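Engineer: 3D, please:
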Amino acid sequence: MIIHLDLDCFFASCERLRDPSLEGKPVAVGGRGDPFIFARASRRNIDVTLENSGAFVPTLFYDAGSGFRDYFVEGEKIRGIIITSSYEARSSGIKTGMTIREALQRCPGLVVLPPNHLFYHERSAELKAWLATQIPVLEQYSVDEFFGDLGGWVPDREVPAFAKKLREEIHRRFGLPISIGGAPSKWIAKLATGAAKPTKGDGVRILFPGEVDNFVNPLPIDAFPGIGRGFTRRLKAYKIETLGDLKAARHLLYRWKKPGRQLYHRVNGDDNEPVVAGHDRRSIGISRTIDPVFDRREVRRRLIILCRHLAHLIEKLHLQPKTIFLGLKYQFGQKSKRHITETFLFSELALRKRVLALFDTIDIYRSLAIVRLGISCGNFETRPATRASLLTYEQERKAERLWHQTASIRQKYGIDTIRTGVEMI
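Structural biologist: Predicted coordinates:
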């Protein structure tokens, strides 16, 4: 049996740990596209991580440590969106992705808090460490979700009692409410968790083999994890409304090649996908949506800042990327992107030089403002001792040593401790 654990309103629950007076009140945590990353002033309360990433969970995060006005208000405008909310807030129509301005109009008593991702990641890491002592094979799916394989550890008939006890112990030890679903397959277990949520169930929903079809078949197709808006529209065009309809359309899904076949078997519960304790990363990236910027000098300054943060991430993993990608989005939706693949000694300076060169090449709409920047590195291998052009090796080796030295200082005192002069101009 596989179980899926999903922390209820995780960010809001964490804020209630910090401030118990929020219990029972409509609470929401808001977010912005990090309005501080490009600031010229130095920040200390910032860090980067590759653990527990997911929707609304950035790899680079700023721990707000400030109030509503400091974080969300610019001039007369309230900026930002809701990234999670308590059930009390949801009962008033508050939804993830809603603008904070609209949320406050719908629920005037809503308490909207800036995000404190450092705190959320710490709570998640503590819970993961404890769960690893209770479940033999544990996979962290996101900052607030886990899969566990209980096969050979807990007999199927004892899983409901095990899950109930686990849920109670998590609340007692960590003060975090959690819902648990279980099923013979991974994605059906995640589907079952939805029925365990406080608005629908009592916190635990375990599906035994003979119960799966009756539970799954009547559900609408968009209830299944992984079926987004695009797939939903595509399926409904063929009059497929429920998961039962989808399971009866094997011939159609198989025509859609790998994504269709994968979806069919996940819904059917015979995908045999294992719970995986760790994943290899194919790429690491950082991107930001920004207010329209025409000034290319300012765009280059921001690219340099993004390179600094991305290089810090890569240093933490001791990896050597060979592929660098840069993508731009312009004010009217135009896009431009390109990547390069080459062998070189990686460092912050090496990344910056290549990204700026890419920018000069792909900035093809120079009369338009840029509204999004994205940089990623991939094609990783374990960093070797020596690899570079004979003509540039000594220069790249010197830059690599300097990068490691600055990385250790930044790790101790903050990413903004050492910056290039152009970032502050």
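Engineer: From here on, just use CA atoms for contacts and neighbour counts.
Structural biologist: Fine.
Engineer: start to end distance for stretch 81-90?
Structural biologist: With Cα to Cα, to the nearest Å as the measure, stretch 81-90 spans 14 Å from end to end.
Engineer: cool, stretch 123-142 as well?
Structural biologist: 13 Å.
Engineer: do stretch 252-262 as well
Structural biologist: First-to-last distance for stretch 252-262 - Cα to Cα - comes to 12 Å.
Engineer: Please spell out which residues along that stretch are buried.
Structural biologist: 253, 260-262 (16 or more other Cα atoms under 10 Å).
Engineer: what does stretch 313-327 give?
Structural biologist: Neighbour-count burial for stretch 313-327 flags 313-315, 319-327 (criterion: 16+ other Cα under 10 Å).
Engineer: which one of those is nearest residue 400?
Structural biologist: Checking the buried residues of stretch 313-327 against residue 400 by Cα to Cα gives residue 315 as the nearest, at 10.3 Å.
Engineer: Do I have it right that the closest one meets residue 407?
Structural biologist: Yes. Counting by Cα atoms under 8 Å, residue 315 does reach residue 407; the two are 7.4 Å apart.
Engineer: Columns distance to residue 122 on top of the buried residues of stretch 313-327, output as a markdown table?
Structural biologist: Converted to a markdown table, the buried residues of stretch 313-327 look like this (distance: Cα to Cα, whole Å):
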| residue | distance to residue 122 |
| --- | --- |
| 313 | 18 |
| 314 | 21 |
| 315 | 21 |
| 319 | 24 |
| 320 | 28 |
| 321 | 28 |
| 322 | 32 |
| 323 | 32 |
| 324 | 31 |
| 325 | 31 |
| 326 | 31 |
| 327 | 32 |
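Engineer: which one of the residues you listed sits closest to residue 292?
Structural biologist: Distance to residue 292 across these (Cα to Cα) is lowest for residue 327, with 15.4 Å.
Engineer: Residue 376 versus that closest one, what's the distance?
Structural biologist: Going from residue 327 to residue 376 by Cα to Cα gives 9 Å.
Engineer: what do you get for residue 233?
Structural biologist: With Cα to Cα as the criterion, residue 233 and residue 376 are 31 Å apart.
Engineer: neighbour-wise, which of those two wins?
Structural biologist: residue 376 (20 against 15; other Cα atoms under 10 Å).
Engineer: Looks to me like that one is in a helix.
Structural biologist: No. Counting by DSSP: H, G, I helix; E, B strand; the rest coil, residue 376 falls outside a helix, being strand.
Engineer: Sequence B follows; please return its structure for comparison with A:
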Amino acid sequence: MKKKYFVIVIISFFTVAFFLLLNYLQPLRADDFGRANTDTLAKGLIIMVHSIQVDYMTWTGRVSAQALIYLLMSKKYIGLSLFLVNLINSIAFYVFMLLSFKIVTSDRGNILSKDFIVFSFFFVFVFYQTGFIANILWKTGAIQYFWGLTLLIIVYYFSIVKNKSSLVLGIFVGSIIGLYNEIFVCVSILLCLAYFFERVTSKKVINDTVVAFFVSCAIGGIILVAAPGNYARLEHISSGTHSSLLQNILRLIYEIIFTPQYTLILLVMIIVFFILVFTNKNVKKITAIIYSVTLLLSLFVLVPVAKSYDLNQRVLIIYNTIFFIASYMLIYNHSSLFINYLYRALNKLALVFVIMLIIQLYLILNISLCFYKFEQKRNVLVSQYKQIGITDLNLPCISAYISPTVFVDDITPDKNVYNNQAYADFYGFKNVTCKTVC
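Structural biologist: All right, here's what the predicted structure looks like:
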């Protein structure tokens, strides 16, 4: 028994340590510099409050997400900031992965099993290939997207899988998510409504945690959506271009279908989900219809995104998570003899999946090392320029797009764009331009 727990501890430690290494290797990018320049830890909480107030009126109503990043990212104490963010993010990733496994196996799965090996491979494959991992290594992406997603996973696990009630947990997470992100709010509320409707139709008890989460999330969501900054931001990004609702919906559908670098795996998971949910006799037809319609409708939450700017990986994070977990759950608990046979066959190939998992981890680590080495060399140039008093820099930079598995968002040749201005302010220069070298 002691040996079993020791192995579990080793696996858990390796997961956290490996992701901590990836976080350490990830350089600061874009909004990381802008948020750190606010320097809340050095200037006091009043600066954070003022910044959130300005953001609410002019840029975004994401109060809880903005508060977290203003509080944790500080220019003066950047070493401490990065240590805290990297550590929290690594632990969050472990919790996210572990609870996702517990959810798909209905809490019956064991870390020391072939089930976990196969799950780990597909987990890493899907979230690496969709750019999920690359985006949550980005400090801003982690704080403003991934941490909220992890909280949602925690609430789902304890309220639905474990069927435990905690008003405190529901109110706490609901309040954070309600003020966290418009997409998260809308998707969460839709899923809660689907849950309530399904429970009423099947005459089952509604969990108090979900009720508390729904109410607090809805209240926070009203405050978030009412923020004048949301509309100012979308208007600014869309350059004042006006289009009808139908045009925006058609644009969204077009982007989902014709941007395979971002949506191909998601589309495959959506198709797999619909096939499995309606062929699984373990799932009541009314339940299948309710959740299928809800998940389909949830995609149209992205209509404002499609109107203002192209789809990107971070706005799809919650959808990749939902459809991955839902599809895998249906595979694990399917009534079909063929699906069960296929799953057992995959388990027999556990050793092959271990090898393929290691290869994937190597690829992820290798690209992270490449970016880290590039950034270290550029930092040497920055230090040299500061020593000789140069205020207008021309630095090497990375191509705007390399692959869907990589998050770049580097400085650009244009000194006037936000990324360049934030970078220059952070390092104390007047202007920064760059020349693409890779």
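Engineer: what's the TM-score here?
Structural biologist: With the length set by TM-score structural alignment, normalised by the length of the first structure, the two chains reach a TM-score of 0.22; 167 aligned residues with a Cα RMSD of 7.7 Å.
Engineer: now the helices for the stretch 151-300 of the second structure?
Structural biologist: Shown for the stretch 151-300 of the second structure, the helices assigned by DSSP state H, counting those that start in this stretch span residues 167-178, 182-201, 208-225, 228-237, 245-258, 260-279, 285-298.
Engineer: Can you say which of those helices is nearest to residue 125 of the second structure?
Structural biologist: Between residue 125 of the second structure and the helices of the stretch 151-300 of the second structure, the shortest gap by Cα to Cα is with helix 260-279, which sits at 10.2 Å.
Engineer: The closest residue to residue 145 of the first structure other than its chain neighbours: neighbour count?
Structural biologist: Distance criterion Cα to Cα, 6 or more residues apart in numbering; nearest residue to residue 145 of the first structure, sequence neighbours excluded, is residue 6 at 4.6 Å. Counted by other Cα under 10 Å, the residues lying close to residue 6 of the first structure total 24.
Engineer: Show only the entries of the buried residues of stretch 252-262 of the first structure found in helices.
Structural biologist: Among those, the members found in helices (DSSP state H) are 253, 260-262.
Engineer: could you redo those as TSV and give each row distance to residue 229 of the first structure?
Structural biologist: Shown next, in TSV, are those (distance: Cα to Cα, whole Å):
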residue	distance to residue 229 of the first structure
253	16
260	15
261	18
262	17
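Engineer: Which pair in these has the greatest spatial separation?
Structural biologist: Largest pairwise distance in those, by Cα to Cα, is 8.7 Å, between 253 and 262.
Engineer: I figured residue 320 of the first structure was touching residue 382, is that so?
Structural biologist: Yes. Between residue 320 of the first structure and residue 382 there is a contact under Cα under 8 Å: 5.9 Å.
Engineer: All the strands of the stretch 1-150 of the first structure, in order from the start?
Structural biologist: With strands called from DSSP state E, counting those that start in this stretch, the stretch 1-150 of the first structure shows them at 2-7, 27-31, 46-48, 60-62, 73-74, 77-78, 81-85, 111-113, 137-142, 145-149.
Engineer: And the first one, what does it pack against?
Structural biologist: The elements that strand 2-7 of the first structure packs onto, with contact taken as 3 or more Cα pairs under 8 Å, 6 or more residues apart in numbering; DSSP states H and E, are strand 145-149, strand 178-183, helix 186-196.
Engineer: Tell me the first helix or strand C-terminal of the longest one.
Structural biologist: The reference is to helix 186-196 of the first structure. strand 204-206 (DSSP states H and E).
Engineer: contact partners of that next one?
Structural biologist: 159-160, 163-164, 179-183, 189, 192-193, 195-197 (Cα atoms under 8 Å, 6 or more residues apart in numbering).
Engineer: Show me which of those is closest to residue 130 of the first structure.
Structural biologist: The closest of the contacts of strand 204-206 of the first structure to residue 130 of the first structure turns out to be residue 163 (Cα to Cα; 14.7 Å).
Engineer: Could you pull up the contacting residues of that closest one?
Structural biologist: Contacts of residue 163 of the first structure (Cα under 8 Å, 6+ apart): 180, 204.
Engineer: switch the cut-off to 10 Å
Structural biologist: Neighbouring residues of residue 163 of the first structure by Cα atoms under 10 Å, 6 or more residues apart in numbering: 3-5, 169, 179-182, 203-206.
Engineer: Report the buried members of the residues you listed.
Structural biologist: 3-5, 179-182, 203-206.
Engineer: Just flag the most distant two among the residues you listed.
Structural biologist: Using Cα to Cα, the two most remote members of those are 3 and 203, lying 12.6 Å apart.
Engineer: list residues touching both of these two?
Structural biologist: Contact criterion Cα under 10 Å, 6+ apart; residues shared by residue 3 of the first structure and residue 203: 163, 180-181, 193.
Engineer: quick one on the thing from earlier: could you single out the nearest of the contacts of strand 204-206 of the first structure to residue 89 of the first structure?
Structural biologist: residue 197 (15.4 Å).
Engineer: Just the element for residue 433 of the second structure, please.
Structural biologist: Per DSSP H and E: strand 431-436 holds residue 433 of the second structure.
Engineer: before we move on, back to that, closest one to residue 338 of the first structure out of the ones in helices among the buried residues of stretch 252-262 of the first structure, please.
Structural biologist: Distances from residue 338 of the first structure to those, taken by Cα to Cα, are shortest for residue 260, at 29.0 Å.
Engineer: Is it correct that the closest one is in contact with residue 253?
Structural biologist: Yes. If you go by Cα atoms under 10 Å, residue 260 of the first structure and residue 253 touch, sitting 4.5 Å apart.
Engineer: ok now the host helix or strand of residue 147 of the second structure, how far from the chain's centre?
Structural biologist: Using DSSP H and E, residue 147 of the second structure sits within helix 147-156. Distance of helix 147-156 of the second structure from the chain centroid (Cα atoms, centre = their mean, to the nearest Å) equals 11 Å.
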